[in-house]
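Enquirer: Have a look; sequence and predicted model below, questions after that.
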Amino acid sequence: MNQDYIIPEAWSIVEEGFDKERVKSSESLFSIGNGAMGQRANFEETYSGPTFQGSYIAGVYYPDKTRVGWWKNGYPEYFAKVLNAPNWIGVDVGINGEKLDLNKCSAIRNFRRELNMKEGWYHRTFEAVLQNGTEIRVDVRRFLSLEYDELGVIMYEVTPLNRDAKISFTPYVDAGITNEDTNWDEKFWEPLETRHSEKEAFVVSRTFKTHFHVATYMHNTLFRNGEEIASVPVSEKAGDDRISLSYEISVAKGEKAGLQKFGGYTASMNHPQDKLVHAAQEVIGKAVEEGYDRLLEIQKKSWAEIWDMADITIEGDIKAQQGIRFNIFQLNQTYLGKDARLNIGPKGFTGEKYGGSTYWDTEAYCLPFYMVTKNQEVARNLLSYRYNQLDKAIENAEKLGFSHGAALYPMVTMNGEECHNEWEITFEEIHRNGAIAYAIYNYHRYTGDYSYIPEKGLEVLIGIARFWAQRATFSTAKNKYVILGVTGPNEYENNVNNNWYTNYVAKWCLEYAAEQVEEVKKHYVSDFSRIAAKTGIEHTEAAQWKAVGEAMYFPYSETHGVYLQQDGFLDKELIRVSDLDPAQRPLNQKWSWDRILRSPYIKQADVLQGFYFFEDHFTGEELEKHFDFYEPFTVHESSLSPCVHSIQAARLDRMEQAYAFYLRTSRLDLDDYNREVKEGCHITSMAGTWMSIVEGFGGMRVREDVLHFSPKIPEQWKAYSFKINFRGQLLSIHVKASGTEFELDGNTPVPVVINGRKTEVHPGTPVTV
């Protein structure tokens, strides 16, 4: 049974009542971030119960030594992981000599926490009875500034309710941190320097091996009843990697004692190593100058600007509305596109699973969201991330025996090197190369910006095409090229031959790369000369790629009239998911891997992933036949699965099914469908939730430089609205059962095709269809 404790609200997620069993899950759900750093919603004060402490700095990683039972040539030697960063949020709180710990309180009442997505802050309140009999009310607000992305802010207030109290606040910074998912229980941080004064503390540390230097800092201010008072510590403790400063405030019953804590990180990614403390002092100076109230107002304004472009409104369905906003909010907390060195980890800043590394999810699912809701430079930065790692992709291919500049992008990476060590994924899930190429195509198709291809993209396409040309094998028996020993998007099948999706995306890559070689050679002569000199491309290569693509083999069943997921798929016992005992789900937690591999069950869209990417290559009737064949065997045990099925169900006018898939993808974490949210949220699949509305229900496509829409609305909704940033023009779409209104905020008319009918939308003149 799914969890249901998150209270549905349009602009917030809310938890009421304290439950120790929910702590880790809530730490994930209520996480906060600003693109540069993020943290789980851990309590600031001591908590001795089960908890998963997590703070993270974007781009700072450690090469955790690989741990496998049987080493195979080509395995990576390490798994690069985003590190659990030093903890700056900690505040030990004492009341009349007893340390506050919700795991040990005699009673807890009116516990409530809220993540306000509209304004970008996390708030927690509760009343507690301590073992010494003192009753208190606690009010804590925390946010990570978007404007000053090295700054976090905490306001922690305690009010004694039944007696006078001596309140002690002991804020600290602690660099003695480890990762829960470390393979060898290694320490990742080496302390270098500590400094402190009455109100401030700094711990400078660096990562072993990768040598990222980080200054973790705090600045403290005390308040009584909202008025600032002297902040003089009664004691100080400074170790090699931890500094704490203790303050005391005596307050009468009903009076409020407060601690304002500014904290965060300055890192050597952005500052000289010997200037990190100075940089932190500058951040503190800005924070003190602005003050808490002004910083909060700036935060609200920053989020208002994001929501003005990215928001999707849904009328008549509060859970659906909360779901899409939660997804959009988490995506923007994770990545804002300011830095081409960064990317989008599957867990973002909400947990350590998957090491915080980059997967093909970015190109396949996240890119459309950022193309449409940001300026095009943000999406271009995501493409540049892969271009900047092209040399490493070529090295990865060389390790597996490929040559002549063939490039295999890693399944998992932080710096371009492969970090995944399961052979069936590392060596076989090679379709990831297709997503990298498709993202280049998709970016040009949507933005109209072809300049990326001659400047950077063609080099990537050449490397990928060379890989596919070498990876394909000519079968004399079939008189076709085949691709053997692969894992498709459905990771419940390994080491199969001729996975249809892999073969199809390989064919497309080969032909698309050949086309772009000819285009750049003809129209961008100087760029092509530079690329030819760098890559050594031969004049016959493009023709060879086309020949391989044209002769690619695709398994097909005449009996069923469908492309087969791979050779031998029909040899399986084709029992539908609906006939499985629900107690056997999820399969990866209940079945042996041997049993999964022998079953027909599909973890996520595989053949249907190809029908999503290349839908214009197939008719609606073909989609329907393949959807009806494969969806009944799909268990949707990947977070990336429901969105693709929602989009395709909407295209087939199966709105109940499309809505059910939408609700699952939008509330995957809020309702914990996969029973694993305590490990972190599924960030990259959240972009699929946005796709489910805009591409699914809204039917938005770009064909031949023109926006197309085929709006539909679930019967559970009264209306929904979204915006499209298309080539510098802002188009607002409002869909109701009675019709759809299009409104343009721009300077020139935008041609659109609505349900097959061509029209134009002019600035200031809404069009209703």
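Expert: That came through fine.
Enquirer: Please make it C-alpha for all contacts and neighbour counts, starting now.
Expert: Will do.
Enquirer: I would like the residues contacting the biggest helix by length in the chain, please.
Expert: As assigned by DSSP state H, the longest helix anywhere in the chain is helix 500-523. Identification of contacts with helix 500-523 by C-alpha atoms under 8 Å, 6 or more residues apart in numbering yields 430-431, 434, 437-438, 453-454, 458, 461-462, 464-465, 468-469, 482-483, 488-489, 527-528, 542-543, 545-546, 548-550, 552-555, 563-566, 606-607, 609-610.
Enquirer: got another, please set it beside the one above:
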Amino acid sequence: MLRHIPELPPEDIFPVDPWKIEQLGFEEHYIAQEESIFTVANGYLGLRGSFEEGRPVEHDETFVNGFYETWPIVYGETAYGFAKTGQTIVNVSNAKIIKIYVDDEPFVLGQVELRSFRRALNMKDGTLDREVVWETASGKRVRVESRRLVSFRHRHLAAIDCRITLLDDSAPVVVSSEIFTELGGVAGEGSGEDDPRKAKKFQGQVLEPRLHEARGRRVALAYRTRRSGLGLACGIDHLVEVDGPVHESIVLGGPLRESIRAEETAGRFDFRGEARAGQTIRVVKLLSYHTGEGADDRELMTRVHWSLDRGLEQGFEGLLRDQVECMDDFWRRSDIRVQGNHPRAQQCVRFNLFHLLQASGRADQHGIPAKGLTGQAYEGHYFWDGEIYIQPFLTYTAPRIARRQLENRHRMLDKARDRAREVNQRGALYPWRTINGEEASAYYAAGTAQYHINADIAYALRRYVQATGDTRFLHDHGAEILAETARLWLDLGFYQDRGDGRFHIHGVTGPDEYTAVVNDNLYTNLMARENLRYAAEVFSTIRLERPVHFERLAARLGLEPEEVERWRDAAEAMYVPYDERLGIHPQDGDFLRKKVWDLPNTPRSHFPLMLSYHPLVLYRHQVIKQADVVLAMFLLGDDFTAEQKKRNFDYYEKLTTGDSSLSACIQAIIAYEVGDDHSALKYMRAATLMDLADVGGNVRDGIHVASAGGTWMSIVFGIAGFRDHGGRFRFRPRLPDGWDRLSFRLTIRGSVLEVDLLPDTATYRLIEGDPLTVEHELEPLTLAPGAPVRRPITSTVVAAASLAKNEPDPARSEESEL
């Protein structure tokens, strides 16, 4: 079921543009939401979309991926094995600030007389652009232009190009460029006590000042977190230009006057002079951040100086050229092109793709936080979202980044082994939420009990290897992950002696967090079976094809061949719940015995339910936060018949609240598959507009990166009908009514495949690489460069729906719609 999806802003405020999210007019009421939407980031460094002048502001945050503080988790009543230490990403020094004064009047939106306002997230070039004209109290008009980027080429650099032009009169101008550090590490109000999704508000100081320097036009600061001991150095430097002849008359009051200073928590570069009408004062501000667990303060400061030196050498023009080259490469590999009578569709789809890049592009040795680097919600933690919702996009468009994410999970393996011992299990148990590899979830019922994180990682590993053919990574790193995750399942589960002799897994929580600590969760059992099977398959292959490597690996893991056979036996004996009377798969062993929640008569103000009802109330009912059985049908589609998929979808669709942003995209994919085209387009629209229309009412806290990945999936796996089960690459496309064309590219086994869909024809074109075999509606097609293959599409979608226009559901009244 779907709650009401808000309308997008009207076109006179939010114009339709295939490459921009543009805002025409200043709206103070939506500042927090716009700060998230207009974030620029590169996966390592993220600058929220707050204004350079520093106000008005809701959360003026800057984040560095993997830079966190720890804190003791306090329980009213504790128990053995509970997570002991929380982790929260730190709001680091704010270096965006550029304050402007004309006639001693500060430029502050909401306080000055605006003549025009335009701001745009330029998704083609990877910049945030703004142009404002304001009028001073004395009637002088001033144009302020800025362009902001966080470099994809230079991971530690960001830059702001700011230009101030007096349009019709001379005036004294002061520009103050600042860097400021909030030692508490959190911006804004609230601790998240009433909403577990929000970040913790630290008590006391987080960052300890270590070094501060000022010379020329440069300020550099260094800090260290008090508990986690992580080092941070950051700095700013400047290039200043005034147009016109290069002599003292450039500024009427004589030479430009400059000053620089640095303190423990702040630094500032000021310059001032009297500018003539028509003159443009240009300030290019360079920002650099470096972090490190082992590096000392002076080394980190040195790295900042190197980065700033590089930025000065290139100038803003050079950094922008690099940025455009990186963006061109991204769009060449990853763009989804939509043509039809819904003009906003292209714009909205690209917004989601752009934020996927911003969350992952230079994450490198770090994971991908649930909010990317757009907000502090969820503490900056890495969840299973990365493997199930983001890795498919990376695997098929940026396999190098996908590999880095899996390498990051391999680096966490020792801590996952430690966690398994803490919960009295063998093998490894990956943390439900983490930054450093340790479990940081304080609520075990909906956290630690979600053991399926192990199988999710194994599934992402298998998909990556099948799509890339990267068996070297599989053998050298992936096999170790598979062995330790399979060991956990074998130890956690058991054979039922007095019953069916099947292998059961009890006391776990599946993806649906409204149903916790259950027996035989269908999703968990099926994914664990896949994990066990794949582990057995890989080790059997390594033993046969690389016996020396197998011996070394077995010795390191303490692995006996009989253990591999036990994995295979458990997989084949796995219990799969099924209800013959209803013809559906129960979500778990007891789910169908519970009372059905009355969703149609639940007040809209009570959603999300977790903020209005005690967990025990939710656990006693058939009510679902997010797709669970339906997700299993997507990931392991070959394990279900078409009839089972239809019955399962229909049953669980009525029970799913939409309280999770992870649900709509999966429901869209399966709705397409079972022929419920109207629901499919509605769910896809909900996923696509999750942030632009603020579907969940919480975009102020950051972008829903997993839903952005789900948007890609709902198009590629939904509309194009792409499936990759068992290493076969199959398409069953159906273009929605009103879509004239859809095209995208996938990277498979090093080859680049372009899929081009018209209402009645699919064209498969190999852009580069070796010949590739795919299937169109079960027909094998062998593709070679320069020889596109066209095939008719035998079924079409007849439901009229749009990604960007509200369509009332005739089956539900406004009062009952959720």
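Expert: Looks like it came in fine. Here the structure is a predicted model, which is why all the values come from computation and not from measurement.
Enquirer: Can you mark which positions in the longest helix of the first structure are buried?
Expert: Buried residues in helix 500-523 of the first structure, counted by 16 or more other C-alpha atoms under 10 Å: 500-514, 516-517, 520-521.
Enquirer: re the thing from before, can you flag the buried ones in the contacts of helix 500-523 of the first structure?
Expert: Buried by 16+ other C-alpha under 10 Å: 430-431, 434, 437-438, 453-454, 458, 461-462, 464-465, 468-469, 482-483, 488-489, 527-528, 542, 545-546, 548-549, 552-555, 563-566, 606-607, 609-610, out of those.
Enquirer: Which members of the residues you listed are positioned in helices?
Expert: Going by DSSP H, the helices hold 434, 437-438, 458, 461-462, 464-465, 468-469, 527-528, 542, 545-546, 548-549, 607, 609-610 from these.
Enquirer: For residue 698 of the second structure, which non-adjacent residue is closest in space?
Expert: residue 33 (8.0 Å; C-alpha to C-alpha, 6 or more residues apart in numbering).
Enquirer: Matching the one you found against the first structure, which residue comes up?
Expert: Here residue 33 of the second structure is matched to residue 25 in the first structure, going by TM-score structural alignment.
Enquirer: on average, how far is the strand or helix carrying its match from the matching bit in the second structure?
Expert: Taking DSSP states H and E as the criterion, residue 25 of the first structure maps to helix 23-29. Mean deviation of helix 23-29 of the first structure from its aligned counterpart in the second structure after superposition (mean C-alpha distance after the TM-score superposition for the first structure): 0.4 Å.
Enquirer: helix or strand right after that helix?
Expert: Defined by DSSP H and E, the subsequent element after helix 23-29 of the first structure is strand 32-33.
Enquirer: Next, the mean deviation of the helix or strand following that following strand compared to the second structure.
Expert: Of the helices and strands lying after strand 32-33 of the first structure in sequence (DSSP H and E), the nearest is strand 37-39. Following the fit onto the second structure, the mean deviation recorded for strand 37-39 of the first structure is 1.0 Å by mean C-alpha distance after the TM-score superposition for the first structure.
Enquirer: In the first structure, which residues correspond to the host helix or strand of residue 740 of the second structure?
Expert: Here residue 740 of the second structure sits within strand 739-748, counting by DSSP H and E. The aligned range for strand 739-748 of the second structure in the first structure is 717-726, by TM-score structural alignment.
Enquirer: Could you pull out the buried residues of the matching stretch?
Expert: Going by 16+ other C-alpha under 10 Å, stretch 717-726 of the first structure has these buried residues: 717, 719-726.
Enquirer: how about residue 171 of the first structure, what's its partner in the second structure?
Expert: Checking TM-score structural alignment: residue 171 of the first structure goes with residue 177.
Enquirer: Chain neighbours aside, what residue packs nearest to that match?
Expert: Nearest residue to residue 177 of the second structure, sequence neighbours excluded (C-alpha to C-alpha, 6+ apart): residue 98, at 4.4 Å.
Enquirer: Right, I'll leave it there.
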